[in-house]
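Student: Only the shape, not the letters, is given here:
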C-alpha cells in the first residue's frame, strides 16, 4: 500500500497522487483495494466501435460533399446527407444516454424523431408528410411499445405511468394539425387522437388510484 511521507498516511488502491496533498506516491498500489473503483462508461466499453462509427460518418459526409461539388454543383443534395448524418447521431446519442430507462428512452425518441421529421419536411420544400403521417405514427407506435414493455418486462406502474401520460398528451397534438388544416390526410391524426383518448381512459379506469398517486408524487401536489 503506497505511503505518503508528507501526510504520514497509507493510501489504499492504485492511486498515483495522495488525495490529501496531491503529492506523488510511490508505485506498488493494489487496484483491487480501490475504495471507489472506476466504472467504465458505454463510451469506454465500446470506444473502438464508436470511433469507427464517427470515422465512417465523417467519411461519408466528406465524400458526398466532394461528389456533389464535382458532378452536380447545381443541386446541393449533400446538405440533406449531412443533415441525415447529424439527425442520426442525435437519435443514437439520446438512445445511448437513456438506455437504462426504456420508457423514458421511447418518449425522447418520439420527441427527437418528430423534430427530425419536421426538419426534413422543411428541407425538402414542405410537403406536409411530417404532420400528416410521421408524428401521429410515432405517437401511436410509442404507446404500443410502452404497453408491450410493461407486459413483457412486468414493469411496476410507477415506472411507466407518467411516460404513458406524457405520450398520450403528445398524441393529442395532431388535433391542431386537423384544426389548422396542416394534415393533408386526416385519418392518421384521428387514429392517434383516438388512441390517446383510449389510453387516458384505460389508465384512469383500471389504474386510477395509482395514476393519481404517481402524478401527486411527481408533481409534488
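Tutor: Yep, that arrived. On a predicted model such as this, the values are computed, not experimentally measured, just so you know. Numbering: from 1, shown residues only.
Student: Could you use CA atoms for every contact and neighbour count after this?
Tutor: Noted.
Student: give me every residue that touches the spatially most central residue of the chain.
Tutor: Geometric centre of the chain, nearest residue: residue 94, 2.8 Å, by CA atoms, centre = their mean. Residue 94 makes contacts with 105, 108-109, as judged by CA atoms under 8 Å, 6 or more residues apart in numbering.
Student: here's the one I want to compare it with:
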C-alpha cells in the first residue's frame, strides 16, 4: 500500500502523490486504523413526500374525471355544472400547495394575499356577468374553507416557527368570519343558501380554537403584540 507521511492516509490504488496535500507517497504496510482516501458512501433517502403527493395527485385526477363524467351524463336531467363546485376546491388545493412549496418563507401572508386577489377577481367577473351571486355564495367560501384546512396543517408541521404565522392565521380567521357574516346580514348571496356561510364560520371557529388549544402561549403573546394590549 502507498502511504502519505504528512496526512497519514493510505492509498489502495497505485497513486504516486497524495490527493490531499500533493506530497509523494511511500510504500508502507497498513499498521493502524486510520481514515483512508475517498468519501463515505452516500445513502440515498427515498423522498416519501413526493411519493405521497403523487398518490394524492392520481386520486385527485380520478375524482375530477369521475365528477365531470357524472355531471356530463346527468346534464340533461339536471342542467347545472355542479361538478365545478367540487372540482374547483381540488384544483385550488393543488395551487395552494404549490404556492406554499415555492414560497418557503412567509408563505401564509402570500397565501392570504392570493385568496383576497382571487376573491376580488371572482366578484368582478360575477358583477360583469349580471351578478348572480355565485362568487360569494359558493366559490369564495370554498376557497376559504380549503385554505383554512390546509394552511394550519402546513404551519403546524414546523411548530418552532409557529409564532411567525399567528398574524396570518388570525387574519385568515377574520376573513372567514367576514364572509360568513355577509351571508346572514346582506343580500349579496343567493337567498336561502346558508350552508356555505355556516361552513366558513365553522372553520373559522375551529381555527381559532385550535390555535388556543395547541399553542395558547404563543398565540396570546403574538396577539398582544398585534393589538398592543
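Tutor: Alright, I've got the coordinates. Since this is a predicted model, take the numbers as computed values, not measurements.
Student: Superposing both, give me the TM-score.
Tutor: For this chain pair, the superposition-based TM-score is 0.52 by TM-score structural alignment, normalised by the length of structure 1; 127 aligned residues with a CA RMSD of 2.4 Å.
Student: how about the nearest residue to the residue lying farthest from the centre of structure 2, chain neighbours excluded?
Tutor: The C-alpha centroid of structure 2 is most remote from residue 27, which lies 58.6 Å away (CA atoms, centre = their mean). In space, and not counting its chain neighbours, residue 27 of structure 2 is closest to residue 2: 4.6 Å by CA to CA, 6 or more residues apart in numbering.
Student: Let me see the ranges of the strands in structure 1.
Tutor: 3-4, 9-10 (DSSP state E).
Student: and the top helix by length along structure 1, which stretch of structure 2?
Tutor: Identified as the longest helix of structure 1 according to DSSP state H is helix 47-71. Residue correspondence for helix 47-71 of structure 1 in structure 2, counting by TM-score structural alignment: none.
Student: so what secondary structure elements neighbour that helix?
Tutor: Applying 3 or more CA pairs under 8 Å, 6 or more residues apart in numbering; DSSP states H and E, we find helix 47-71 of structure 1 packed against helix 78-97.
Student: Tell me how far the residue nearest to residue 27 of structure 2 lies from residue 107 of structure 2.
Tutor: Residue 2 of structure 2 sits 55 Å away from residue 107 of structure 2, taking CA to CA, to the nearest Å as the criterion.
Student: try residue 27 of structure 2
Tutor: Residue 27 of structure 2 is 59 Å from residue 107 of structure 2, by CA to CA.
Student: Ok, residue 58 of structure 2 next?
Tutor: From residue 58 of structure 2 to residue 107 of structure 2 the distance is 26 Å (CA to CA).
Student: Let me see the contact set for residue 184 of structure 1.
Tutor: Contacts of residue 184 of structure 1 by CA under 8 Å, 6+ apart are 128, 132.
Student: one more time with 10 Å, if that's ok
Tutor: Residue 184 of structure 1 is in contact with 127-129, 131-133, 177-178, counting by CA atoms under 10 Å, 6 or more residues apart in numbering.
Student: rewinding a little: so how many other residues sit close to the residue nearest to residue 27 of structure 2?
Tutor: 21 (other CA atoms under 10 Å).
Student: What distance do you get for it to residue 101 of structure 2?
Tutor: In terms of CA to CA, residue 2 of structure 2 sits 50 Å off from residue 101 of structure 2.
Student: Show me which positions of stretch 153-167 of structure 2 end up buried.
Tutor: The neighbour-count check on stretch 153-167 of structure 2 (16 or more other CA atoms under 10 Å) flags 155, 162-163, 165-167 as buried.
Student: Of residue 58 and residue 107 of structure 2, which one has the most company?
Tutor: The residue with more neighbours, out of residue 58 of structure 2 and residue 107, is residue 107; 20 against 12, by other CA under 10 Å.
Student: Just tell me what the more buried one corresponds to in structure 1.
Tutor: By TM-score structural alignment, residue 107 of structure 2 lines up with residue 102.
Student: Quick check: that match touching residue 160?
Tutor: Yes: contact criterion CA atoms under 10 Å: residue 102 of structure 1 and residue 160 qualify, at 9.0 Å.
Student: between those two, what contacts are shared?
Tutor: 146, 149.
Student: My guess is residue 113 of structure 1 contacts residue 91. True?
Tutor: Yes: using CA under 10 Å, residue 113 of structure 1 is in contact with residue 91, at 7.3 Å.
Student: Quick check: the gap between the counterpart of residue 164 of structure 1 in structure 2 and residue 125 of structure 2.
Tutor: Under the alignment (TM-score structural alignment), residue 164 of structure 1 pairs with residue 169 in structure 2. Between residue 169 of structure 2 and residue 125 of structure 2 the distance is 27 Å, computed by CA to CA.
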